[in-house]
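Enquirer: I would like to see how this sequence folds:
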Amino acid sequence: MAATAAGRTEFPLTIQEMAQRSGFSEPTLRYYEKVGLLGVVPRDDSSGHRRYDTRLAERVDALACLRSSGMSVADMRRYLTLLAEGDREAAAAQRDLFARHAERLSAEIERLRVRQAYMRGKADMWDARHRGDAAAETRAIEQVERALQDF
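Expert: Below is the predicted model:
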């Protein structure tokens, strides 16, 4: 990534630098441009290569945060549309968008907890079997069965 001697990022960034900064792949950045999440990405006059200025890099950073939380492209597009409407005008819709997504994350976390309990039970079962502890194995099997009921 282009950086100054003081460690600050130097803009504009190439697509490779933007990919490194955001964690998105280069094809993902091209796709996000194609579907309108980034708008038109300026090009270098001589080479035609994409160049990401500060404003665009900040947008990519925001999209990276949203995507890392599992937000869909459609919801990211909705977020950007609402953002363009202005803070006050779109505040309730933004709240609803993020609240719905937070609920989806809560449900996903619960599913992960169930899977974790299943895996922990299986590990405990195999550990008990390895040690020859029949009582601990029975408790672990019961834990696995409870987790399976929650699936």
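
Enquirer: Please count neighbours and contacts with C-alpha atoms only from this point.
Expert: Will do.

Enquirer: Could you report the neighbour count for residue 149?
Expert: By other C-alpha atoms under 10 Å, 8 other residues sit near residue 149.

Enquirer: Can you tell me the element it falls in?
Expert: helix 134-150 (DSSP states H and E).

Enquirer: Residues in contact with that helix: which ones?
Expert: Residues from elsewhere that reach helix 134-150 (C-alpha atoms under 8 Å, 6 or more residues apart in numbering): 114-115, 117-119, 121-122, 124-129.

Enquirer: structure for this one too, so we can compare:
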Amino acid sequence: MAAATSEQTADLTVQEMARRSGFSEPTLRYYEKIGLLGAVARDESSGHRRYGPATVARVEALSCLRSSGVTVSGMRRYLDLLAQGDSAAAEQRDLFASQAEKLAADIGQLQLRLTYLRRKADLWDARVRGDAAAEHRATEAVLRVLEQFTH
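Expert: Predicted coordinates for the structure are as follows:
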């Protein structure tokens, strides 16, 4: 527990920040280069990056956005709106609502693909068992799922 506490309060290295955020080290360097992270402090003796609490919080927020499918330009828009404070609250709401709708659509497509894979597994299981009636039902189920892909 002491290690976790010291990692939370001490400045993080790029390796620690990568591990904590899920971003690769090159991604963190790129985000710094394009201005998403602001100025990242450097260790005076080595010149290595040191991520302080404010930068850690920013990277963690960007990690949540990125894992939700937000693009770099979307992250930039979020940060620009964040800098405007409460005056941009409606735009922030719209940004997040729009991304939530997109993510919901993506989840729907993934659920459809999952259903397809399960019905195909059912079909092959029926074939392995030599159950012609179950194979026929599974084939029909696969065709119903395939129809949903085209709508």
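
Enquirer: that older thread, so where in structure 2 does the helix holding residue 149 of structure 1 end up aligned?
Expert: Using TM-score structural alignment, helix 134-150 of structure 1 corresponds to residues 132-148 of structure 2.

Enquirer: Likewise for stretch 104-116 of structure 1?
Expert: Residues 102-114 of structure 2 are where stretch 104-116 of structure 1 lands when matched by TM-score structural alignment.

Enquirer: Show residues contacting that stretch.
Expert: For stretch 102-114 of structure 2, the external contacting residues (C-alpha under 8 Å, 6+ apart) are 68, 69, 145, 148, 149.

Enquirer: Next, the mean deviation of it compared to structure 1.
Expert: Taken over the aligned residues, the distance from stretch 102-114 of structure 2 to structure 1 averages 0.8 Å (mean C-alpha distance after the TM-score superposition for structure 1).

Enquirer: Distance check, the residue most central in space within structure 2 against residue 60 of structure 2.
Expert: Nearest residue to the geometric centre of structure 2 (C-alpha atoms, centre = their mean): residue 67, 0.9 Å. According to C-alpha to C-alpha, to the nearest Å, residue 67 of structure 2 and residue 60 of structure 2 sit 11 Å apart.

Enquirer: now residue 98 of structure 2
Expert: For residue 98 of structure 2, the distance to residue 60 of structure 2 - C-alpha to C-alpha - is 21 Å.

Enquirer: Would you mind telling me which of these two has the busier surroundings?
Expert: Neighbour count, other C-alpha under 10 Å: between residue 98 of structure 2 and residue 60, residue 60 has more, with 17 against 12.

Enquirer: In contact with that one, which residues?
Expert: By C-alpha under 8 Å, 6+ apart, the residues touching residue 60 of structure 2 are residue 21.
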